[in-house]
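[1] when you get a sec, could you give me coordinates for this:
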Amino acid sequence: MFTGLVEEVGKMKGITKQGEAMKLVIGAAHVTVGVMLGDSISVNGVCLTVTSFDAASFSADVMPETYRKSNLHQLRAGERVNLERAMQAGGRFGGHIVQGHIDGTGTITRRETDANAVVYTVQLSDADMLRYVIPKGSITVDGISLTVVDTEANSFAVSIIPHTLGETALQHKHAGDTVNIECDVIGKYVDHLLHFKRPDSAKSQSKLTTSFLMENGFL
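    You can find the predicted model right below:
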């Protein structure tokens, strides 16, 4: 699990593709401190497993599901990526619950300055994701924990302070670029429980309903 607070901006050193499988070699100085084989590191919001490492880089495999779901297949040698090690128990929880499981991608449609902030508007690749995008709620964009400031028909906007922009690879993103999106996991679980039906039985629906939540003070 991650928090969405980027620890370091790494640099792509090597990319090997075989069909929809990839091997990435990422240059990094901070996240490799104390790393062990099998550790999880978020790369642009995607949870990847360390398969080898040295003091200045680490390697990770990308399977076809991740290849198809995220924008990692668009990476090029020399490109900057956001990196975060898995959260330690007892550490500060400065962002929100981030799994590193990408829901889909988005395309930046606008980048505008608003006083000391930069506002990015992102169009979702799948409009159904918008059900989990809540104004003033949390969302992860390329591994960065951000707050949704506005939503439209199939897009949302986030406002970014100078520190966050300067310390992440998002500073290099402009209109037309894609980003990885992970919606707030709490909303996804609630939605699943409210609407769950067993695949083999249309009658087997969850007893957790909106009425139940209201009657018990949850809504």
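
[2] going forward, measure contacts and count neighbours with C-alpha atoms only.
    OK.

[3] and Thr105, how many neighbours?
    Other residues within reach of Thr105, judged by other Cα atoms under 10 Å, total 23.

[4] show me what contacts it?
    69-71, 124-126, 178-181 (Cα atoms under 8 Å, 6 or more residues apart in numbering).

[5] that's a strand at it, yeah?
    Yes: membership of Thr105 in a strand is supported by DSSP: H, G, I helix; E, B strand; the rest coil.

[6] can you list which of the contacts of Thr105 are found in helices?
    Among these, DSSP state H puts Lys69 in helices.

[7] from the contacts of Thr105, keep the buried residues only.
    Buried by 16 or more other Cα atoms under 10 Å: 69-71, 124-125, 178-181, out of the contacts of Thr105.

[8] can you list these in a markdown table and add distance to Met1?
    What follows is these, written out as a markdown table (distance: Cα to Cα, whole Å):
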| residue | distance to Met1 |
| --- | --- |
| Lys69 | 19 |
| Ser70 | 18 |
| Asn71 | 20 |
| Leu124 | 24 |
| Ser125 | 24 |
| Thr178 | 23 |
| Val179 | 20 |
| Asn180 | 16 |
| Ile181 | 16 |
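
[9] among those residues, which one sits closest to Val33?
    Each of these was scored against Val33 by Cα to Cα, and Asn180 proved nearest at 25.6 Å.

[10] could you pull up the residues touching that closest one?
    Shown in contact with Asn180 (Cα under 8 Å, 6+ apart): 44-46, 70-71, 102-106, 140-143.

[11] structure for this one too, so we can compare:
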Amino acid sequence: MFTGIVEEIGTIEELEPARDAGGAVTDARVRVRGPLVVQDARPGDSIAVSGVCLTVTELPGDGTFVADVMPETLRRTALGDLAVGSPVNLERALAVGGRYGGHVVQGHVDGVGLIRARTPGPRWDEVEVEVPAELARYVAEKGSIAVSGVSLTVTHVSDDAFGVSLIPTTLAATTLGTLQPGSRVNLEVDALAKYTERLLTAAGVLR
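    Below you'll find the model as predicted:
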């Protein structure tokens, strides 16, 4: 489990896609530079890469880690947009007894959103994100959402979008500081909303 509090901005060092006979990418092997998050990492540990929970498979010992990216991950996230040199948000899994500064983030991306608009403020930016129709019902004003692994508070909602405010720390310490309209972002809605809907539907309260 994660909290959506990014620890460092890493960099994609290598990206090796595997392709099928028709040339389509099926999966990938990625090597990410993240000196902080690999300090105490071991093979099998989980690290969130721009909101996507990946399992460490190798630790070369040079400040990087290697992970495999499965077809499901490529289909449901924006990791397929990355290239060598791309910056990514990195967070280690929450340690028992650690500070819980964000919200419950599983690293299981629900879908991909699109930066629709960005309005700079005196010290912060207002950003509007287009949300897939199947996820819109889980987004609530003043609720929590993870955008490319960053825990954010929703400032307003519409039928197909929501707004967030990016404070100076978020602008400086995450990749959200440089994303422009048209950029794709990984979205993970609040898990509590999904479980609540599931339980109420099973009980016949919702249809």
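
[12] any idea what the TM-score is?
    The TM-score (TM-score structural alignment, normalised by the length of structure 2) is 0.94; 199 aligned residues with a Cα RMSD of 1.1 Å.

[13] tell me which of the contacts of Asn180 of structure 1 is nearest to Ser159 of structure 1?
    Here the nearest of the contacts of Asn180 of structure 1 to Ser159 of structure 1, counting by Cα to Cα, is Val141; it sits at 11.6 Å.

[14] coming back round to it: select, from the contacts of Thr105 of structure 1, the two members most distant in space.
    By the measure Cα to Cα, Asn71 and Asp126 form the most distant pair in the contacts of Thr105 of structure 1, at 13.9 Å.

[15] the residue nearest the centre of structure 2 and Gly4 of structure 2, how far apart?
    The C-alpha lying nearest the average C-alpha coordinate of structure 2 belongs to Gly51 (Cα atoms, centre = their mean; 2.1 Å). Counting by Cα to Cα, to the nearest Å, the gap from Gly51 of structure 2 to Gly4 of structure 2 is 8 Å.

[16] what ranges do the helices span in structure 2?
    Ranges of helices within structure 2 are 71-76, 168-173, 191-202, based on DSSP H.

[17] tabulate the ones you listed (a markdown table), appending distance to Thr57 of structure 2.
    As requested, the helices of structure 2 are exported to a markdown table (distance: least, Cα to Cα, whole Å):
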| stretch | distance to Thr57 of structure 2 |
| --- | --- |
| helix 71-76 | 16 |
| helix 168-173 | 26 |
| helix 191-202 | 27 |
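
[18] what's the closest of the ones you listed to Asp125 of structure 2?
    helix 168-173 (8.1 Å).

[19] how far away from the center of its chain is the closest one?
    Relative to the centre of its chain, helix 168-173 of structure 2 is centred 16 Å away, using Cα atoms, centre = their mean, to the nearest Å.

[20] do the same with stretch 160-175 of structure 1
    Taking Cα atoms, centre = their mean, the mean C-alpha location of stretch 160-175 of structure 1 is offset from the chain mean by 15 Å.

[21] same question, stretch 8-18 of structure 1
    A distance of 18 Å separates the C-alpha centroid of stretch 8-18 of structure 1 from that of its chain, computed with Cα atoms, centre = their mean.

[22] and for that stretch, what are the contacting residues?
    Where contact means Cα under 8 Å, 6+ apart, the residues beyond stretch 8-18 of structure 1 that reach it are 22-28, 30-31, 75-84, 167-169.

[23] put the buried members of these into a PyMOL selection.
    Paste this into PyMOL to select the buried members of those, with burial taken from 16+ other Cα under 10 Å:
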select buried, resi 22+23+24+25+26+27+28+30+31+80+81+82+83+84+168+169
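
[24] circling back: closest to Ala55 of structure 1 among the contacts of Asn180 of structure 1?
    Distance to Ala55 of structure 1, by Cα to Cα, is smallest for Asn44 among the contacts of Asn180 of structure 1, at 20.6 Å.

[25] distance check, the equivalent of that closest one over in structure 2 against Gly149 of structure 2.
    For Asn44 of structure 1, the aligned position in structure 2 is Ser50, judged by TM-score structural alignment. Summarising the geometry, the distance separating Ser50 of structure 2 from Gly149 of structure 2, computed by Cα to Cα, is 5 Å.
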